[in-house]
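Novice: structure for this input, please:
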Amino acid sequence: MRCPFCAHDDSQVKDSRPTEDNAAIRRRRQCEGCGARFTTFERVQLREVVVCKSGDRREPFDRSKLEQSVALAVRKRGIEQERIDQLVSGIQRQVETSGESEVPSARIGELVMEGLRQLDSVAYIRFASVYRDFGEARDFEEFASSVRDAALRD
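Specialist: Model (predicted):
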């Protein structure tokens, strides 16, 4: 594993343990070049999935992009990192087990929306504002009203 500090090619694993949800292995490593310590995570990848974006662009599924999007939506909401990781892992698992080698980005967006709706209504509205490209305050009002009405029915 390449060191993120000095780019040396070799590092030694000092400690390995499963994460809380057993979806990954957390490894503490030490660089043999500079001696710096860093953490890596090893996850199962079931298949190579390509995301079909607008304009006929295609790119490999990238878990870190999904993590960034969710992290931005839940920022300063006091949600435990473990719950966020479970949400991201669940979405990744759904994408990889769908049986499709190509998944539309809109499908991933809908999975994120559904997960955030169950996790936190403010994060759900934040994500929706970007995903659905709200242009005016009225768009927020209408969406927030529909979220409130749905919560009252449940």
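
Novice: C-alpha from now on. contacts and neighbour counts both.
Specialist: OK.

Novice: any idea how far Arg138 is from Ser129?
Specialist: For Arg138, the distance to Ser129 equals 11 Å [Cα to Cα, to the nearest Å].

Novice: and these two? Which one has more around it.
Specialist: Ser129 (17 against 10; other Cα atoms under 10 Å).

Novice: and the helix or strand where that one lies, which residues are buried?
Specialist: Using DSSP states H and E, Ser129 sits in helix 121-131. Buried residues in helix 121-131, counting neighbours by 16 or more other Cα atoms under 10 Å, are found at Ser121, Val122, Ala123, Tyr124, Ile125, Arg126, Phe127, Ala128, Ser129.

Novice: next up, for comparison:
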Amino acid sequence: MRCPYCGSLETQVKDSRPTDDASAIRRRRVCPDCGGRFTTFERVQLRELTVLKKSGRRAPFEREKLMRSLEIALRKRPVEPERVERMVNGIVRQLESQGESEIASDRIGELVMEGLRALDSVAYVRFASVYRNFREARDFNALIDELDGAAQPEAPSKDDGGTDEPPAKTRAPTRA
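Specialist: Down below sits the predicted model:
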């Protein structure tokens, strides 16, 4: 493993242990040339995944890019990093187990939306605003209504005793 500090190819593993969810091996390494210490993670990769972009371009799937986008959506939110890591592991596992080596970027986005919806509603709205390319405030309102499961309340009709006039304003009593 190349040292990220000096570029030396000779590094030594000082400690190895599984991560909390046992999806990877965490290795602490030290470089004998510069003394630099760093951590690496070893993960099982079932297949090479390629992302098919909306433009038709193909790019290799990058787990780190997925993690960064979630970190942006979750910035300053009270969500433990372990929960985010489990979510990313779950998304990657789903993508790898689909049997396809090419994954549409839309599919990845939908999996992220599902995960964020269960994880944190504010992060869900943040991510959705970029992913779905919101242009107006009503786009946010529609998503929040969808999130709440709230249907738009219907205005009372004249048959129900409703009127076209706004409700009368009441004044607070004044003190003398």
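
Novice: and the helix holding Ser129 of structure 1, how far out from the chain middle?
Specialist: 14 Å (Cα atoms, centre = their mean, to the nearest Å).

Novice: for the following helix or strand past it, name the packing helices and strands.
Specialist: Using DSSP H and E, the helix or strand that follows helix 121-131 of structure 1 in sequence is helix 137-153. Judged by 3 or more Cα pairs under 8 Å, 6 or more residues apart in numbering; DSSP states H and E, the packing partners of helix 137-153 of structure 1 are helix 121-131.

Novice: what's the neighbour count on Gln118 of structure 1?
Specialist: 11.

Novice: surely it is in a helix?
Specialist: Yes: using DSSP: H, G, I helix; E, B strand; the rest coil, the assignment for Gln118 of structure 1 is a helix.

Novice: what about it, distance to Arg93 of structure 1?
Specialist: 17 Å.

Novice: Cys31 of structure 1 now?
Specialist: Note on Cys31 of structure 1: its distance to Arg93 of structure 1, by Cα to Cα, is 32 Å.

Novice: between these two, which has more neighbouring residues?
Specialist: A direct count of neighbours by other Cα under 10 Å for Cys31 of structure 1 and Arg93 places Cys31 higher, at 22 against 14.

Novice: what residues are up against the more buried one?
Specialist: Cys3, His8, Asp10, Ser11, Gln12, Arg37 (Cα atoms under 8 Å, 6 or more residues apart in numbering).

Novice: just the buried members of those?
Specialist: Cys3, Ser11, Arg37.

Novice: buried residues in the longest helix along structure 2, which are they?
Specialist: Ranked by residue count, the top helix of structure 2 under DSSP state H comes out as helix 81-97. In terms of neighbour count (16+ other Cα under 10 Å), helix 81-97 of structure 2 has its buried residues at Val84, Glu85, Met87, Val88, Asn89, Ile91, Val92, Leu95, Glu96.

Novice: same check, this time on stretch 27-40 of structure 2
Specialist: Arg27, Arg28, Arg29, Val30, Cys31, Arg37.

Novice: tell me the SS of the second one?
Specialist: Assigned by three-state DSSP, the conformation of Arg28 of structure 2 is strand.

Novice: residue contacts, it?
Specialist: So Arg28 of structure 2 contacts Val13, Lys14, Asp15, Ser16, Arg37, Phe38, Thr39, Thr40 (Cα under 8 Å, 6+ apart).

Novice: show me which pair in those residues is furthest apart.
Specialist: Greatest spatial distance among these (Cα to Cα): Ser16 and Arg37, at 13.6 Å.

Novice: what's the spacing between the residue sitting nearest the centre point of structure 1 and Ser54 of structure 1?
Specialist: Centroid-nearest residue in structure 1: Glu67, 2.7 Å away (criterion: Cα atoms, centre = their mean). Separation of Glu67 of structure 1 from Ser54 of structure 1 (Cα to Cα): 20 Å.

Novice: understood, closing this out.
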